[in-house]
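**Q** sharing a sequence plus its predicted fold:
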Amino acid sequence: MTGTLFIDGEEVPGPRLAEDAGALTRALSSAGAGPGHGVVLGRDDAYTAVLTALAAESLGSPVLCQGERWRRMGCTRRVAAVVAPGAGGGPTAVTAVADDGRPAFAETTHTLLYTSGSSGEPKAVELSRGAIDYHRHTVAAHAGVGPGDRMLVPMSLLNSYGWGVVQYWLAHGFALHVESRLSMDRVAGLLRGGAFTTLDGVGSMYAALLAAAREDRDLASALGGLRFRGCGGDVLPVSLVEGYVDVVGGPIHDGYGLSETVAWVTQSVPDDWRPGTVGPLVKGSSARIDPDTGEVHLRGPGLMDGYLDDPGANSDAFTGDGWLRTGDRGSLAGDGHLTIEGRIKESLVVHGETFPPRFVEDVMAACPAVREAAVVGVPTGKARGDRLVAFAVADPGHGGAALAQVRAALRDHLPVHLRPREIHLLDEFPRTRTDKPDRRALRSSVTAGETPGTAR
């Protein structure tokens, strides 16, 4: 049940979509794709991703997203073909992969996603058809997804978020508008001119749109007219959510999930949201907090089967009683609303105490001229712990104001030992594949002495 499809503003006619998907299905079948025999998405191209999803659905073939990771890491199971955009105007090109005797995937395997590797080597996440079906139906019902939606999605379709949206589209047949490149001016223009019901994106996109909406009533009205403003990728500052309530009349609907959970296990929705949380748990999913470490553990039908052929990583990923260790610190309210404080590995250690980066970042992000903030701890090897270094992206032309506001906010709202002594203003953050600020790259730039715009 597919709906209409738009790629970069151009509608793909239904007959053409059916013809191209049918041709790809036949080519993949000839190459040996089917249950247990995987198909690799070799390039990050929106139309190729949608066609491959349609063809693989017909054949029952697992899809390996993020083909560059597959090429670098290899695969221990049978891969039948690699799909890429076609040359000379053709929609796709199929390269068959010779059968080298590797065992097939489990017949229940639907998708392979690769972790970002931001906290170690990337791993192949094996997701079953049952996990995908839970996402398509139970998670979609929680978010209110239906055939009447008109969804604007300015992001890659090959990460867990984007691939999750494709699964929604396959199941519910709404109008899907994909923008293959994130341009704030273009997204704002589309919102002003189109009767979209939902927008999906990451925090940096929403921060930029909010800054524009403060000066543009038409954009603010368009954002306010959306039924759903979905967000994922990283922890949202409370001030950003509250800014949306003030300017557009409704919040960002934040959610939480991992590659290991298809996408979401919690989701804020229009009638159940709270600033500072990532929303209530989706029906069927459970969370608990490790009392010793504060780590969030998850359980439910949307979880991965495991990391493909990596028993050591699987042993580390799951507790003895079968809960997934997320690596994130958080808290859980009695009504199921989950708060995520950040990655445990990114915790700031100061005077023997541990603090989540958002403790400082939220103070910075609340400054009117600051669009985005990140704080990293640089180990000193001394008893006082990490040296805290702050980074901020300011609204264009407001760098001086942003710096003064951040200094004042840190002084007014944080104790001395939690005030970063260095503040770097950047035009933009280096980012991971899932569009989070790349904290490892930021920390490395400090240790290498390459960061620009330092203020002390």
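**A** Received the coordinates, thanks. Numbering: from 1, shown residues only.

**Q** alpha carbons only for contacts and neighbour counts from here, please
**A** OK.

**Q** what sits up against stretch 39-49?
**A** 7, 28, 33, 52, 56, 61-68, 70, 79-85, 91-92, 156-158, 178, 180 (CA atoms under 8 Å, 6 or more residues apart in numbering).

**Q** hmm, which of those residues are the buried ones?
**A** With burial judged by 16 or more other CA atoms under 10 Å, the buried subset of the contacts of stretch 39-49 is 7, 28, 33, 52, 56, 61-67, 70, 79-85, 91-92, 156-158, 178, 180.

**Q** please list the members of the residues you listed that lie in strands.
**A** Among the buried ones among the contacts of stretch 39-49, DSSP state E puts 7, 63-64, 79-84, 178 in strands.

**Q** for the stretch 51-200 of the chain, what spans make up the strands?
**A** Taking DSSP state E, counting those that start in this stretch, the strands of the stretch 51-200 of the chain run over residues 63-64, 79-84, 93-96, 109-114, 124-128, 150-153, 175-178, 198-201.

**Q** what is the first one packed up against?
**A** This means strand 63-64. Judged by 3 or more CA pairs under 8 Å, 6 or more residues apart in numbering; DSSP states H and E, strand 63-64 is in contact with strand 38-41, helix 46-59, strand 109-114.

**Q** want to compare, so here's the second one:
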Amino acid sequence: MTAAIAPEHLALQRLYHWEKSAPERRVFTQPLGGGVLRTMNWRELMDETRRMAAHLQSYGFAPGSRIAILSKNCAHWLMSDWAIWMAGHVSVPLYPTLAADTIRQILQHSEAKLLFVGKLDGWEAMKPGVPAGLPCIAYPLAPPTDYPGWDEIVKRTPPLQGEPLRDGDELSTIMYTSGTTGSPKGVMHSFATFAWSIQAGLKRVPIDTNSRMLSYLPLAHVAERTLVEHGLLATGMEVFFAESLDTFTADLQRARPTVFFSVPRLWVKFQQGVFAKMPPAKLERLLKIPLLRGIVKKKILGALGLDQCRFAAGGAAPMPPELLGWYARLGLPIIEVYGMTENCGVSHATVPGVQRPGTVGLPYEGVGSRLDPANGEIQVKSPGLMLGYYKEEALTRQTFTPDGWLHTGDKGSLESDGYLRITGRVKDLFKTSKGKYVAPAPIEDRLVMHASVEACVVTGANLGQPVGIVMLNAEAAQQARDAARRTAMEATLAEHLAAVNAPLDPHEQLDCLVVVSTPWTVDNGFITPTFKVRRNRIEEVYAPRYEGWVAARRKVIWELG
């Protein structure tokens, strides 16, 4: 299915449109640290973008050369992306949490000719991954380096003139997926696939020129790239950037976004923050009092910075029904979205005003969706599908069916009205020693809801019953070092295990919970840069201990390291 898109919807055309039609309109609010902010309008940001594009052209790289970006979200991330396109090249975004070996692998595989280095934590550990001799440019917020700086380059470089254009079918970016198994794969997207995808998305998502968004999820991830970058280009909305994790609440309150997307875990943490100030039972009582209900809702949403939010969404994992209900009672119904890098993140979403917990809704207009009758795999087709995996023709062929549908790898089922329910991963199913198959994902979605749990895995191939392995969050791990607190936490975990097991079929019920305090990080290979647990790494490290855990015949087992 080819992306048929009018040229005026393509990225560079949109840039020139806003440059000409709204030069003084504010676009970016960028924290510089210490409470200092910089705002930029279209005229200012396009001046810098044009100057950087001219500088990139001065290197004489062949058209379509790959230029990489390694940075947290900031205004310069987007300006450098646009400069790369204006200069005739292809951008390669890298997650700002990658280990040095992965950075080197991606830079070499993509044959990157230059690297932009920006806001980063742990740069010293990442720097060995940058090949010797690779030209680099440092953003203003980058760690100290001896690389040429963005500001000095744009100061001395005349702006690129005219309106260089790129054809819709041209390669615009290679996005390396983190992947829960194997090496990262370079997903290739054209200017047209992104342009079609944001146009399809805007038929569901209420973004317009007056909208505000906070950019904080990695721009190297397809959700942020489509919704924020291409949403901005399509609508001219205003984008605020987050400064740090410590300032996130203040960043959110400053932006007061009208559209806010997050992963379920953050929605849970918001809820836990509210409960820390007001017990759930008291809050529920107040919400039932007509005279107080509106005041309480306004106060809570105002404290979160979400009192102006008109469209709230969650993705990457299912939202627990009780969590959806809680936010709905606050007057903030959350839309569930489903997509992947290979289709620009635009596949399915629930419909505003119609919450259907446990489903990811209906396909976007123009998206085809079907289930493989053999194994229940969800397959999709749209003009937003990737061009393929970079340098991986065989893998690309395997990822598409003979008639052009994308294998998602997700298992699903359809409700009678067409709403899609995701039931797990095709390859994640495992069989117990009793010959029964277990789909771990739905169990994990409930298991991770405990306030002390940061991440979890349900595993146990060839065991009599599956087991749950949970990693504590930093605060809980600290508390677990104290014997009395650990005893209290164990009681709540045992209660949680019983609640998780209650609705499960007998063969799915967890034998025990194993609590680990050793962090699962990108560096040690336990998680991907998008915080998905790598199951093969879990098996490699913990499988030898499975039999011992089961033999202990305890509901909660501590592996505190």
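**A** Received the coordinates, thanks. It should be emphasised that the depicted structure is a prediction, and the values quoted were computed from it without experimental measurement.

**Q** before we move on, back to that, closest one to Tyr134 of the first structure out of the ones in strands among the buried ones among the contacts of stretch 39-49 of the first structure, please.
**A** Val63 (17.5 Å; CA to CA).

**Q** give the other helices and strands that the longest helix along the first structure contacts.
**A** For the first structure, the helix with the greatest residue count under DSSP state H is helix 14-31. Packing contacts for helix 14-31 of the first structure, counted by 3+ CA pairs under 8 Å, 6+ apart, involve helix 46-59, strand 79-84, strand 93-96.

**Q** what's it in contact with?
**A** Against helix 14-31 of the first structure from outside (CA under 8 Å, 6+ apart): 4, 39, 51-52, 54-56, 58-59, 80-81, 91-92, 94, 96-97.

**Q** any idea where the helices of the stretch 201-350 of the first structure begin and end?
**A** Taking DSSP state H, counting those that start in this stretch to define them, one finds helices in the stretch 201-350 of the first structure at 203-213, 217-224, 238-248, 311-317.

**Q** so which of those helices gets nearest Ala333 of the first structure?
**A** helix 238-248 (16.9 Å).

**Q** just to revisit the earlier point, which one of the strands of the stretch 51-200 of the first structure lies closest to Asp305 of the first structure?
**A** Closest to Asp305 of the first structure of the strands of the stretch 51-200 of the first structure is strand 124-128 (CA to CA; 5.7 Å).

**Q** in the second structure, what stretch matches the closest one?
**A** Counting by TM-score structural alignment, strand 124-128 of the first structure lines up with residues 186-190 of the second structure.

**Q** how big's the offset between that stretch and the first structure?
**A** Superposing on the first structure and averaging over aligned pairs (mean CA distance after the TM-score superposition for the first structure), stretch 186-190 of the second structure comes out at 1.0 Å.

**Q** and the longest helix of the first structure, what's buried?
**A** Applying 16+ other CA under 10 Å to helix 14-31 of the first structure flags 17, 20-25, 27-29, 31 as buried.

**Q** residue in the first structure matching Thr359 of the second structure?
**A** Match for Thr359 of the second structure (TM-score structural alignment): Thr277.

**Q** quick one: contacts of the longest helix seen in the second structure?
**A** Identified as the longest helix of the second structure according to DSSP H is helix 483-501. Residues outside helix 483-501 of the second structure that contact it (CA under 8 Å, 6+ apart) are 443, 446-447, 450, 479-480, 508-510, 512-513, 555-556.

**Q** what are the buried residues along that helix?
**A** Buried positions in helix 483-501 of the second structure, judged by neighbour count with 16+ other CA under 10 Å: 486, 489-490, 493-494, 496-497, 500-501.

**Q** with respect to Leu385 of the second structure, which of the residues you listed is nearest?
**A** Among these, Val500 lies closest to Leu385 of the second structure (CA to CA), at 36.7 Å.

**Q** hmm, back to that, just the buried ones from the contacts of helix 483-501 of the second structure, in ChimeraX syntax?
**A** A single ChimeraX command selects the buried members of the contacts of helix 483-501 of the second structure (16+ other CA under 10 Å):
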select :443,446,447,450,480,508,509,510,512,513,555,556
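
**Q** output the contacts of helix 483-501 of the second structure in a markdown table; the columns should cover distance to Glu19 of the second structure.
**A** Below are those laid out as a markdown table (distance: CA to CA, whole Å):
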| residue | distance to Glu19 of the second structure |
| --- | --- |
| Ile443 | 50 |
| Arg446 | 47 |
| Leu447 | 49 |
| His450 | 48 |
| Gln479 | 53 |
| Ala480 | 55 |
| Glu508 | 57 |
| Gln509 | 58 |
| Leu510 | 58 |
| Cys512 | 59 |
| Leu513 | 56 |
| Lys555 | 62 |
| Val556 | 60 |
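
**Q** farthest pair in the contacts of helix 483-501 of the second structure?
**A** Top of the distance list for the contacts of helix 483-501 of the second structure (CA to CA): Gln479 and Glu508, 30.3 Å.

**Q** circling back to that earlier point, among the helices of the stretch 201-350 of the first structure, which comes closest to Thr354 of the first structure?
**A** Of all these, it is helix 238-248 that lies closest to Thr354 of the first structure, at 20.7 Å by CA to CA.

**Q** check which helices and strands that closest one sits against.
**A** helix 203-213, helix 217-224, helix 358-365.

**Q** and the longest one with helix 238-248, angle?
**A** To tie it back to what came earlier, the one meant is helix 203-213 of the first structure. 40 degrees (axes from the mean of the first three to the mean of the last three CA atoms, to 10 degrees).
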